[in-house]
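Student: Sequence isn't available, so here's the structure alone:
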């Protein structure tokens, strides 16, 4: 006897058939859309399942497999490999970090076209988990492009200029810190007995104190334990985010909450930095005199009170936002400039003939007793050309800060979907053999004309380009020039006897830092 299906089971079977059919149609549509979309994006290496190109595109052997053992590039750093990929895919190519599409822009013309000619499309910031967790997408460096960012950046830029940003009035603050550096260098060099001195802690401290005077209204002694701990925490936080397994947070965000290893350490670093900065904001709030603001923090709190008094409940000025602005400025105003100074000194140690020539120019123009000033800069073309040449070769932020396409757009014949992360490869601009002769060679004379005068070149862009160009560019240039020239006026730097120079490849993180090195410091007078 044949049993007939019940009405319920019959209905369910039809529901299942319909569900499966709908599922297959959706899968087909999604697959078709992705195929059409991916076919029009810039070319690039084939992604791996789940991780995309994350596990493979930075492996130097990738280049060797494509070119054989005689790879045309000697630079096997991550940014060097990214630049080398242009030989395979052109100046605009794609990568995937997990499922996230990343488009890398290479060469001056391409980067200028995107960031200067299409600023409304390419000025946004992506939601990168490791960064967003730390910054909450606030501040002025990592915040999304839009009205809030424009308001906050304009306020900060105007306020910092009022306190001396990029002006000669800031010179005494910079030179005061250098006097302390010189004294400490002599003491440490004598104690080392010829073993050499690590310049990094002193340079970082001096540079950081300049930005501290602008945003926190005070300077810190180099032996201040709390401040030293803060600098170490920020350095460690950047290192964890970029050069440790914690980078996997960008593919699997839940890894941030893992209760062990660098994931646990990263959360502790974030807590410690938060406590440090919020203590300063609290002190400023308690001692604020609206008629006599001391720094950017006072000015921000004053503006915050004015917004509240006016009943502007939708104002973007909040104490929470101030916290992230201070963090942004503290890191951006310390790490990049300190590394630039260290790179210049390292190159001059490795090239003592250039160091001698710079010092001869300083002696001729300034002498040995008068302190240097920014007014001397125009009279020291070889010195400035040397600094610029080191900036060209090192590019302390080689991939810039990641940008994002705020809308789907056509660019250079390709479709860039909305939400695509865009990396401007500044390293590729400064190592481009089509615009620089023998680009891998250290040659300050490339920035001088036949009469020895300084030449400005449009494709020299160490601070970026477009609306997201570094806000502290003028301050960084001032600190870099005064720090390098003041130290060279006073000291001769040499590698310790029998010591090999460190690799010039550097340590790649959010910034490109020189490998650790020590120098012997000898007074010139």
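Tutor: All right, it came through fine. Here the structure is a predicted model, which means the values were calculated and not measured. Residues are numbered from 1 along each chain as shown.

Student: going forward, measure contacts between C-alpha atoms and count neighbours the same way
Tutor: Will do.

Student: If you count neighbours, what's buried in the helix or strand hosting residue 109?
Tutor: Element membership for residue 109, per DSSP states H and E: helix 108-117. Using 16 or more other CA atoms under 10 Å as the test for burial, helix 108-117 gives 108, 110-112, 114-116.

Student: Next: stretch 451-465.
Tutor: Going by 16+ other CA under 10 Å, stretch 451-465 has these buried residues: 453-454, 459-465.

Student: got it, and stretch 342-351?
Tutor: So, applying 16+ other CA under 10 Å, buried residues of stretch 342-351: 342-350.

Student: go on, stretch 499-511?
Tutor: 501, 506-511.

Student: Run the chain-centre distance for it.
Tutor: Distance, stretch centre to chain centre, for stretch 499-511: 16 Å (CA atoms, centre = their mean, to the nearest Å).

Student: And the contacts of it?
Tutor: Residues from elsewhere that reach stretch 499-511, judged by CA atoms under 8 Å, 6 or more residues apart in numbering: 75, 77-78, 238-239, 242-243, 335-336, 350, 396-398, 495, 512-517.

Student: Okay, and which of those residues map to strands?
Tutor: 512-513 (DSSP state E).

Student: Report the buried members of the contacts of stretch 499-511.
Tutor: By 16+ other CA under 10 Å, the contacts of stretch 499-511 give 77, 238-239, 242, 335-336, 350, 396-398, 495, 512-515, 517 as buried.

Student: And the closest residue to residue 55 other than its chain neighbours, how far from residue 95?
Tutor: Closest residue in space to residue 55, ignoring its immediate chain neighbours: residue 48 at 7.7 Å, by CA to CA, 6 or more residues apart in numbering. Distance from residue 48 to residue 95, counting by CA to CA, to the nearest Å: 10 Å.

Student: In addition, the following structure is provided for comparison:
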């Protein structure tokens, strides 16, 4: 017993010594570090409390490993963009290695990440990303989504799966070469599998594995002896997985929030539809270029992205070499955790951060303006490579639906639940709506 106490004391003193020079933070303890300080499953309140106590850049310890936490727009932006390449690594843990074995785009590092990301972007562009080819695919899925709601003839329906189906089929057409029908059992199994993966990302078991890495040390670790060429079948499969996950989950979740907000704010829905009616004919096929003529609608879509804030914290980045973050020396191997949510709700950059307000993206003349604190797609070297596709999908599908339907609360529903389901992405609780043909 005395020996255990002595060893624990030595570990405690060692941690205090190691923490010198890092940004301030809660006192770390042996084995558990200081990650216990944060209740990740509550909301962003505990990170706000952390920033209030220690500043907008502070340090948590995951066991004996330092995690630099960035809070607020200025800290998040500067921390991810200043010396961006230095902090472009991705945390390699048992969980990530079990998922991807260091391959693909999302959780890979070094040469593999650079080659696969470059190839992925190039391939998406060749297959239509950002041009008319991709737009036609999105318009096709928007048409099927409109037809789904039309067939329901105003009856109450849960829009979740049809939305996931429509959004996923856009990327399916790119990476698989065909679209799936709503009745396809294989497709449903694929979506359910992705849902389990996303839910696991913020489960207690995931954090237990991260806080106690010694628990799984005997299991396979990071890929070794990376060859000069990373174009093999394993990387291809993992990259397809990453593109499918990144190209469906986040956009579909945002579109689910979009329709929910139209139920909560019917006056905003009405204003969008009045603008659509004034600018476009009823038979007009919505295209991405229309956003330039629809400033209020474009502002509403950006406010949906801001207010839903579906990714509270970016996947941890890792310093790939000794560097400086906001004036602090950060050694190689330090993790960087950016609270993007805090930038999207930073009271120093948004007039009414905790209100759904499309005016955040409009100037005094009613023209659309982007805001510097709008970091919904992250920043730096790991910025979302699907940002262009996501914005096209959201705009075309949202406008196509509101052009055709008025969305209302089903009869008998007294209250709309806008609380989040906490996971790797922040989903709304299941809900039903009525799509009434206009």
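Tutor: Sure thing, it's come through. All figures in this text were calculated on a predicted structure; none of them were measured in a lab.

Student: quick one on the thing from earlier: read off where whatever helix or strand comes next after the helix holding residue 109 of the first structure ends up in the second structure.
Tutor: Reading on from helix 108-117 of the first structure to the C-terminus, the next helix or strand found by DSSP H and E is helix 119-122. With TM-score structural alignment applied, helix 119-122 of the first structure matches the range 84-87 in the second structure.

Student: now do stretch 422-431 of the first structure
Tutor: Under TM-score structural alignment, the match for stretch 422-431 of the first structure is residues 336-345.

Student: pull the longest helix from the second structure.
Tutor: Longest helix of the second structure, by residue count under DSSP state H: helix 132-152.

Student: Tell me the mean distance between that helix and the first structure once they are aligned.
Tutor: Here the mean offset of helix 132-152 of the second structure against the first structure after fitting is 2.0 Å, by mean CA distance after the TM-score superposition for the first structure.

Student: Can you name the next helix or strand after that helix?
Tutor: Next along the chain from helix 132-152 of the second structure, counting by DSSP H and E, comes helix 160-175.

Student: Show where that following helix falls in the first structure, residue numbers please.
Tutor: Under TM-score structural alignment, the match for helix 160-175 of the second structure in the first structure covers residues 200-215.

Student: still on that earlier bit, and which of the buried residues of stretch 451-465 of the first structure is nearest residue 40 of the first structure?
Tutor: Among those, residue 465 lies closest to residue 40 of the first structure (CA to CA), at 26.7 Å.

Student: So for residue 48 and residue 95 of the first structure, which residue has more residues nearby?
Tutor: Ranked by neighbour count (other CA atoms under 10 Å), residue 48 of the first structure and residue 95 place residue 95 first, with 22 against 16.

Student: residue in the second structure matching the more buried one?
Tutor: Per TM-score structural alignment, residue 95 of the first structure is aligned with residue 60.

Student: what's the answer for residue 351 of the first structure, then?
Tutor: Matched by TM-score structural alignment, residue 351 of the first structure corresponds to residue 265 in the second structure.

Student: how far away is its match from residue 258 of the second structure?
Tutor: Distance, residue 265 of the second structure to residue 258 of the second structure, by CA to CA: 10 Å.

Student: Over to residue 398 of the second structure?
Tutor: Distance of residue 398 of the second structure to residue 258 of the second structure, given as CA to CA: 8 Å.

Student: what sits in contact with each of the two?
Tutor: Common neighbours of residue 398 of the second structure and residue 258 (CA under 8 Å, 6+ apart) do not exist.

Student: buried stuff in the longest helix along the first structure?
Tutor: Using DSSP H, we find that the single longest helix of the first structure is helix 7-40. Across helix 7-40 of the first structure, burial judged by 16+ other CA under 10 Å covers residue 38.

Student: And the contacts of the match of stretch 422-431 of the first structure?
Tutor: 44, 48, 67-74, 76, 80, 87, 306-307, 309, 311-319, 350, 353-354, 373-376, 378.

Student: how about 6 Å then?
Tutor: Here stretch 336-345 of the second structure makes contact (CA atoms under 6 Å, 6 or more residues apart in numbering) with 67-73, 76, 306, 309, 312-314, 316-318, 353, 373.

Student: what about the residue nearest to residue 55 of the first structure, distance to residue 61 of the first structure?
Tutor: 16 Å.

Student: same question, residue 318 of the first structure
Tutor: Taking CA to CA, one finds residue 318 of the first structure at 49 Å from residue 61 of the first structure.

Student: How about residue 174 of the first structure?
Tutor: As judged by CA to CA, residue 174 of the first structure and residue 61 of the first structure stand 45 Å apart.

Student: Compare these two (neighbour count), which wins?
Tutor: Between residue 174 of the first structure and residue 61, counting by other CA under 10 Å, residue 174 is the more crowded of the two (20 against 16).

Student: ok, now which ones touch the aligned residue in the second structure for that one?
Tutor: By TM-score structural alignment, residue 174 of the first structure lines up with residue 138 in the second structure. If you count contacts by CA under 6 Å, 6+ apart, residue 138 of the second structure has them with residue 170.

Student: again, only using 8 Å
Tutor: 167, 170, 392-393, 396-397.

Student: got these as CSV, with distance to residue 121 of the second structure columns?
Tutor: Shown next, in CSV, are the contacts of residue 138 of the second structure (distance: CA to CA, whole Å):
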residue, distance to residue 121 of the second structure
167, 19
170, 16
392, 16
393, 17
396, 22
397, 23
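
Student: Let me see the ranges of the strands in the first structure.
Tutor: 92-97, 100-106, 197-198, 403-404, 409-411, 414-416, 421-425, 491-494, 507-508, 512-513, 518-523.

Student: Nearest to residue 222 of the first structure, out of the ones you listed?
Tutor: strand 197-198 (14.1 Å).

Student: what's in contact with the closest one?
Tutor: In contact with strand 197-198 of the first structure (CA under 8 Å, 6+ apart) are residues 185, 188-189, 516-521.
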